[in-house]
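A.B. asks: predicted structure and sequence below. I'll ask about it afterward.
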Amino acid sequence: MRWLISLIIVAVLAVALALAGRYDPGYVVLVYPPWRAELSFVSFVLLLGLLIGGAYMLARLAIATLNLPRTVRERKARKEAERQNADFTEALAAYLEGRFKEAEKIAAKLVGEPRREMLARVMAARAAHESRAHARRDTYLVEAKDNEKPLAALYAEAEARLGDRDFPGALSAIEAGKILAPAHTALQRLELKARQQLGQWDEVLRLAEQLGKANALDETTLALTRRAAHLGNLKRRTGDGKGLAEYWKKLPSGEKTHPSVALEAAEAFAASGDADAAVGIIEDALNKSWDEGLAARYGHYIGKAPLAQIQQAEKWLVSHPRDGALLMSLADLCAHEQLWGKAQSYAEASIAVAPNVDGHLALAAFKEQSGQPGEACAHLRKALELCHGAR
């Protein structure tokens, strides 16, 4: 298009000069003693134009000659960049297609622009990791981290360390990455996994809240992560009655009555010497929502008022008359209070609902205590059969 416009302009000028030469009687005299030259005005203009054009072309030629070395270098650099781009594209295609050894081979040799070279080393490291060549992977990661902005290398290293179950190493890479990108959601997700494996539950809770606010965790995963952190913190505080009570006080009420949390808390309080707290936790959870696992553990915690526990369990029995776990808990509570007749009745009712090892063992003890060794042996055999059947 530009050449067409130039051609039109030249044609217009030529026509204008032709018309001017036809109707313009003017002329130009050039005097340089002893010489004198006369020519028409149009001829002078044409000659001047040719001189200017020639000078321009000579100047362009001189500049091109002087710039020739730089032009050659730029052309070589451009070709090299094109080759590197093609190699990078080929390495990326090989990696995405699962040709990891080929991807590593190409990416490991790429040099040139620092950022692209760093990305190529990261790709080589990931490909080596897929090939289980961990030594080469680590070498590539070290090379990649020499870049001014090695975030991609640090992220790849964190993933690799997690895959190797080197959780402190993963956290080290993550912390370095967070210096470059403090609010990097993907890094936070990796950090969450590492801290879960290390049992750093307070940090897990903090990260879960951050990821929840960023919509990086769905509601179900967020709830499960929080619950796992609460369970871990409760278990970690077992034996520390004061710390356990303070932590339990801060928990949301909805979490306190969840069966798994209530059971872990009850175990922790009982192990810390506070059976009354364990009993109260189980009662609160069962009053809100029935759970056979909690009902089964209720008889294991003997508080300061075991008779009140028996009364509470018998109230539940009205609503859950065929709950074998509750019947067995009642048998345990009655045995603790030496209410042997009731204890035996509840144990028999428990195995009538569903044969279970605890019920038969309890009945074996009752029969032996009452001088019935034959029946005691029969219950022991049934308990043993149930154990073998469970395997």
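C.D. replies: Now that the structure is in, tell me what you want to look at.
A.B. asks: going forward, measure contacts and count neighbours with C-alpha atoms only.
C.D. replies: Noted.
A.B. asks: how about the strands in the stretch 1-150 of the chain?
C.D. replies: Along the stretch 1-150 of the chain, the stretches classed as strands by DSSP state E, counting those that start in this stretch are 27-32, 35-40.
A.B. asks: with distance to residue 60 and mean neighbour count added, can I get those strands in JSON lines?
C.D. replies: Putting the strands of the stretch 1-150 of the chain into JSON lines (distance: least, Cα to Cα, whole Å; neighbours: other Cα atoms under 10 Å) gives the following:
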{"stretch": "strand 27-32", "distance to residue 60": "29", "mean neighbour count": "11"}
{"stretch": "strand 35-40", "distance to residue 60": "30", "mean neighbour count": "10"}
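A.B. asks: make CSV out of those strands and add distance to residue 321.
C.D. replies: What follows is the strands of the stretch 1-150 of the chain, written out as CSV (distance: least, Cα to Cα, whole Å):
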stretch, distance to residue 321
strand 27-32, 129
strand 35-40, 128
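A.B. asks: so how far is residue 113 from residue 85?
C.D. replies: 10 Å (Cα to Cα, to the nearest Å).
A.B. asks: ok, residue 121 - contacts?
C.D. replies: Residues near residue 121 by Cα atoms under 8 Å, 6 or more residues apart in numbering: 107-108, 140-141, 143-144.
A.B. asks: what's the single longest helix in this protein?
C.D. replies: Ranked by number of residues, the top helix in the chain under DSSP state H is helix 68-96.
A.B. asks: check which helices and strands that helix sits against.
C.D. replies: helix 100-109, helix 114-130 (3 or more Cα pairs under 8 Å, 6 or more residues apart in numbering; DSSP states H and E).
A.B. asks: output these in a markdown table; the columns should cover distance to residue 223.
C.D. replies: Below are the helices and strands packed on helix 68-96 laid out as a markdown table (distance: least, Cα to Cα, whole Å):
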| stretch | distance to residue 223 |
| --- | --- |
| helix 100-109 | 38 |
| helix 114-130 | 32 |
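A.B. asks: comparison target, given below:
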Amino acid sequence: MRVLFIVAVLVLLAGTLVGELIVQDPGYVLINYRQTTVETSIWGLALITIVGFLLLHFGLRLLSYLAGRRGKLVRWNRNRGRDRANRNTERGLIALAAGEWSKAQRLLSGAADKSDLALVNYLGAAEAAQELNHPETSDELLQAALRTHPKAEVAIGLAQAQNHISRHQLENALALLMRLRRKSPRHTKVLRLLVETYQRLQDWGSLADLLPDVRRYRALPENQLEALERTTHLSRLESALSKLDEGSSSADKALALSQVWNALPKHLSSDATLGARYAALLCEAGATEQAEKLLRAQLKKQWSPELVQLLGKLPTGDSQRQLKQAKSWLDNHPDDATLLLTLGRLAMRNRDWELARGYFEKSLAQQPSQEAFNELSRLLVHLEDVEGYQRLVAENVDHLARELPPLPLPLRESAPAPESDPTAKAETQESERGA
């Protein structure tokens, strides 16, 4: 209050002083411009100037205020639209995750222009359109995404490639993925889609060339990659003969197979499954000696019952030398049922029937198998050993019939049914009643 009072006193004193000056000498001002003349005192001009300045100042302030309010209104309206678009984006993504394709496409595509995540909107809407079987709409949305986000070419290209694969447009997918690989050679998703495309096209050669990069950049888990490598090179072996003419010689067939085999990665050269199939294909091509050499070399590197079994099925070769070689393996593998089966087959090639019979019986004793049972039963039939054949069937039928359904069977005097079997127990009681 004291300050306000002092200010009021100062204003009154200033007004009194100015009034006194005006009374003593008001002054004279004349302004003449063209046909207009303005006459006033100097104090009137000062007043007009002050009032004009104040009016101009407050007018500019008013315009600035109105302009600011308009900008705030525009920003508010823009933010309001963006907030709505972001909410619709969130709802659209939820619908996409829930498999509500129509709702997801409508929400995501409608909010794409104003959303902070426009690329996500376009990609999600394109996926929903693809699921709705609207390929043209999906392609249009992806093209719109590329126009608005040209730097996201790889992400958008991956979505396009997945669409091509799902539509079985494998050549288009391959061309697009090859372009993306040149742009981003280490991209694991690009590599995985290339793997899938080559598998669908059954282009095993190109897939084999791609696998080193898949391993280098860890595009697939190790166990899955190992299975893929084995399948790829196995398929290359299988298709090697199909590319030859029907009248090709055994030498040409063996050469085609060996080219594929020699191109195997080093860590697969001792794979038992691949080695066994390669040897079997060599036999089919008529290169039995080459198949035998391969099997012996593979078995020196790593013991494999699968390879041992195949050795016993070779149609030709030095059977005596083969039998001698197989006998030497018994020192390290005396209880190997597959080796015993192979020894029995080699003994039969040497026409040593009793030796073959002994090996077959030992194989069955170690591990009952249908092959050993069939070989021994065939031998006994040709030896006309009826008693031995009957004993063989009686001893092994239970082991070799495990896949049969459990059904009631007649009692055998040599093997009475156990008390725990309700069916057998009932039959026993019925027999006793009849007696």
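C.D. replies: Structure's in. What do you need? All values reported here derive from a predicted model rather than from experimental measurement.
A.B. asks: quick one: TM-score?
C.D. replies: In this superposition the chains share a TM-score of 0.74, using TM-score structural alignment, normalised by the length of the first structure; 361 aligned residues with a Cα RMSD of 4.2 Å.
A.B. asks: picking up where we left off before, dump the contacts of residue 121 of the first structure into TSV; add distance to residue 164 of the first structure and neighbour count as well.
C.D. replies: Putting those into TSV (distance: Cα to Cα, whole Å; neighbours: other Cα atoms under 10 Å) gives the following:
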residue	distance to residue 164 of the first structure	neighbour count
107	23	30
108	22	20
140	16	24
141	15	23
143	20	16
144	19	27
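A.B. asks: on that earlier part again, hey, which of the helices and strands packed on helix 68-96 of the first structure is tucked in deepest?
C.D. replies: With neighbours defined by mean count of other Cα atoms under 10 Å, none of these is more surrounded on average than helix 114-130, at a mean of 24.
A.B. asks: what angle do that one and helix 100-109 make?
C.D. replies: Per axes from the mean of the first three to the mean of the last three Cα atoms, to 10 degrees, the angle that helix 114-130 of the first structure makes with helix 100-109 is 150 degrees.
A.B. asks: returning to what we had before: looking at residue 85 and residue 113 of the first structure, which is more packed in?
C.D. replies: residue 85 (14 against 10; other Cα atoms under 10 Å).
A.B. asks: distance of that one relative to residue 324 of the first structure?
C.D. replies: Between residue 85 of the first structure and residue 324 of the first structure the distance is 71 Å, computed by Cα to Cα.
A.B. asks: then residue 367 of the first structure?
C.D. replies: In this view, residue 367 of the first structure and residue 324 of the first structure are 20 Å apart by Cα to Cα.
A.B. asks: now do residue 161 of the first structure
C.D. replies: Residue 161 of the first structure sits 47 Å away from residue 324 of the first structure, going by Cα to Cα.
A.B. asks: likewise residue 150 of the first structure?
C.D. replies: Distance of residue 150 of the first structure to residue 324 of the first structure, given as Cα to Cα: 60 Å.
A.B. asks: can you tell me the centre-most residue of the first structure?
C.D. replies: Centroid-nearest residue in the first structure: residue 189, 3.4 Å away (criterion: Cα atoms, centre = their mean).
A.B. asks: need the nearest residue in space to that residue, chain neighbours excluded.
C.D. replies: Spatially, and ignoring its direct neighbours in sequence, residue 189 of the first structure is nearest to residue 211 (7.6 Å; Cα to Cα, 6 or more residues apart in numbering).
A.B. asks: which position in the second structure pairs with that neighbour?
C.D. replies: Following TM-score structural alignment, the counterpart assigned to residue 211 of the first structure within the second structure is residue 214.
A.B. asks: try residue 371 of the first structure
C.D. replies: So residue 371 of the first structure corresponds to residue 384, using TM-score structural alignment.
A.B. asks: mind checking what secondary structure its match has?
C.D. replies: Using DSSP: H, G, I helix; E, B strand; the rest coil, the structure places residue 384 of the second structure in coil.
A.B. asks: if we can go back for a sec, just checking, the match of residue 211 of the first structure touches residue 220?
C.D. replies: Yes. Contact criterion Cα atoms under 8 Å: residue 214 of the second structure and residue 220 qualify, at 6.8 Å.
A.B. asks: which neighbours do those two have in common?
C.D. replies: The contact sets of residue 214 of the second structure and residue 220 overlap at residue 192 (Cα under 8 Å, 6+ apart).
A.B. asks: list the contacts of the residue lying closest to residue 118 of the first structure once chain neighbours are set aside.
C.D. replies: With Cα to Cα, 6+ apart as the criterion, residue 118 of the first structure has its nearest non-adjacent residue at 4.7 Å, and that residue is residue 144. Going by Cα under 8 Å, 6+ apart, residue 144 of the first structure touches 117-119, 121-122, 150, 153.
A.B. asks: residue 144 of the first structure -> the second structure?
C.D. replies: Using TM-score structural alignment, residue 144 of the first structure pairs with residue 141 in the second structure.
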